[in-house]
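> Here is a sequence together with a model predicted from it:
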Amino acid sequence: MAVLFRDQTKSALEALLFVASEPLTVQALARIVEIDVADALELLLELAKEYQDRPGGLKIVQVSDTWQICTRPECAPYIERLYRKSGTGLSKAAIETLAIIAYRQPITRSEVEMIRGVKVDSPINTLLERNLIEEKGRREGPGRPVLYGTTLEFLKHFGLKDVSELPPLEEFLVEGETIDI
């Protein structure tokens, strides 16, 4: 790929990521700028590295099999002030429920309730409404209970490529405490 064409194409990819309201796949980006998927991926990786290496409030990230421009986590307090709305945060119960689902997915409502020790109807409904979790299928057995797991929106919200990037649970344990996963 010629240098001038390469720079123009990289600029076009950057512009597409900037204006897109949703993350875009490499295949879609390659199709739009009319290059091979491998070349598009190479340019996206270069762009992501350039954003990573320079100071600024933005970064290019891969979320699952898609790419997007997003803000750096350290800018979150300022963005929150800009968009602050009362009552938009998650309750402690919803956060605990989300953490259990994220680490134990796919998991049923009753399994979450066994871990938390309380009913989780309201937190699960809130998480479903916020598109942070979704139904992933049904467990075989009596009643065929719904299995829940996290969504692409969850990954985007927490800046993760996939759930394997969740911090190890051991980081949250008090010394001497253990947990069954």
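Looks like it arrived, so ask away.
> alpha carbons only for contacts and neighbour counts from here, please
Will do.
> which residues of the chain fall in helices?
3-19, 26-33, 37-53, 76-83, 92-104, 109-116, 121-129, 152-158 (DSSP state H).
> who wins for proximity to residue 143 among the ones you listed?
Residue 143 lies closest, by C-alpha to C-alpha, to one member of the helices of the chain: helix 109-116, at 11.7 Å.
> In addition, the following structure is provided for comparison:
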Amino acid sequence: MPAIDLLTVLEALLFVAPGAVSPAQLAAAMEVPPADVERSLDELDHLYQKSTPPRGLRLQRYRGRVQLITLPAAAPAVERFLGLEASSRLSRAALETLAIILYRQPVTRPQIDLVRGVNSDYVLKSLLLKGLVQEVGRAEAPGRPILYSATPECLQYFGLASLSDLPPLNLEV
């Protein structure tokens, strides 16, 4: 398949995919080597990021999967068009908890509590219900506490394509 056709088909598959898909799934559907899909994903990502004016879509990569998402700046118009409620704002406690999870994931509730200095049960339950945090296993520690990590929806909420888009953590106070 010529490169332009590959890119066009790749974009079409990402558009119709019901959610995040692996490059291997895309390669199988396109009947091309996974390396070709990876190169095309990089090219498509570059096209979305460098486009002037900005395009309404971007690629989101997370844990070996990729999906098309709308540009965060377009969220208000998209929500109105779809008849969705405006995104609820997150409390300071929720933002603190998400920051800890994003930078330290996977992380347990006791670890979150230690950093925050307060109990985080309620905040974690709220973030789980909103789909911004997920349980990813249990720690090999006494009591086998649950491990939490951010979801792709969390990255999307903050307009991040991947965890590497997080600003560097500045520990100087």
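Sure thing, it's come through. Worth saying up front: this structure is predicted, and the values here are computed from it rather than measured.
> where does the TM-score land?
These two chains, once laid on top of each other, score a TM-score of 0.79 by TM-score structural alignment, normalised by the length of the second structure; 170 aligned residues with a C-alpha RMSD of 2.7 Å.
> Is it possible to get JSON lines of the helices of the first structure that adds mean neighbour count?
Output for the helices of the first structure, formatted as JSON lines (neighbours: other C-alpha atoms under 10 Å):
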{"stretch": "helix 3-19", "mean neighbour count": "15"}
{"stretch": "helix 26-33", "mean neighbour count": "16"}
{"stretch": "helix 37-53", "mean neighbour count": "16"}
{"stretch": "helix 76-83", "mean neighbour count": "10"}
{"stretch": "helix 92-104", "mean neighbour count": "17"}
{"stretch": "helix 109-116", "mean neighbour count": "15"}
{"stretch": "helix 121-129", "mean neighbour count": "15"}
{"stretch": "helix 152-158", "mean neighbour count": "16"}
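> Mind putting those into a markdown table with distance to residue 173 of the first structure?
A markdown table is the format used below for the helices of the first structure (distance: least, C-alpha to C-alpha, whole Å):
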| stretch | distance to residue 173 of the first structure |
| --- | --- |
| helix 3-19 | 38 |
| helix 26-33 | 38 |
| helix 37-53 | 31 |
| helix 76-83 | 26 |
| helix 92-104 | 14 |
| helix 109-116 | 16 |
| helix 121-129 | 23 |
| helix 152-158 | 21 |
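> what about those helices, which gets the closest to residue 166 of the first structure?
Among these, helix 92-104 sits nearest to residue 166 of the first structure (C-alpha to C-alpha), with 8.0 Å.
> mean offset of the closest one relative to the second structure (after superposition)
Its aligned residues in the second structure lie a mean 1.9 Å from helix 92-104 of the first structure after superposition (mean C-alpha distance after the TM-score superposition for the first structure).
> which residues are contacting that helix?
Here helix 92-104 of the first structure makes contact (C-alpha atoms under 8 Å, 6 or more residues apart in numbering) with 107, 112, 116, 120, 123-124, 126-127, 132-133, 148-150, 163, 166, 181.
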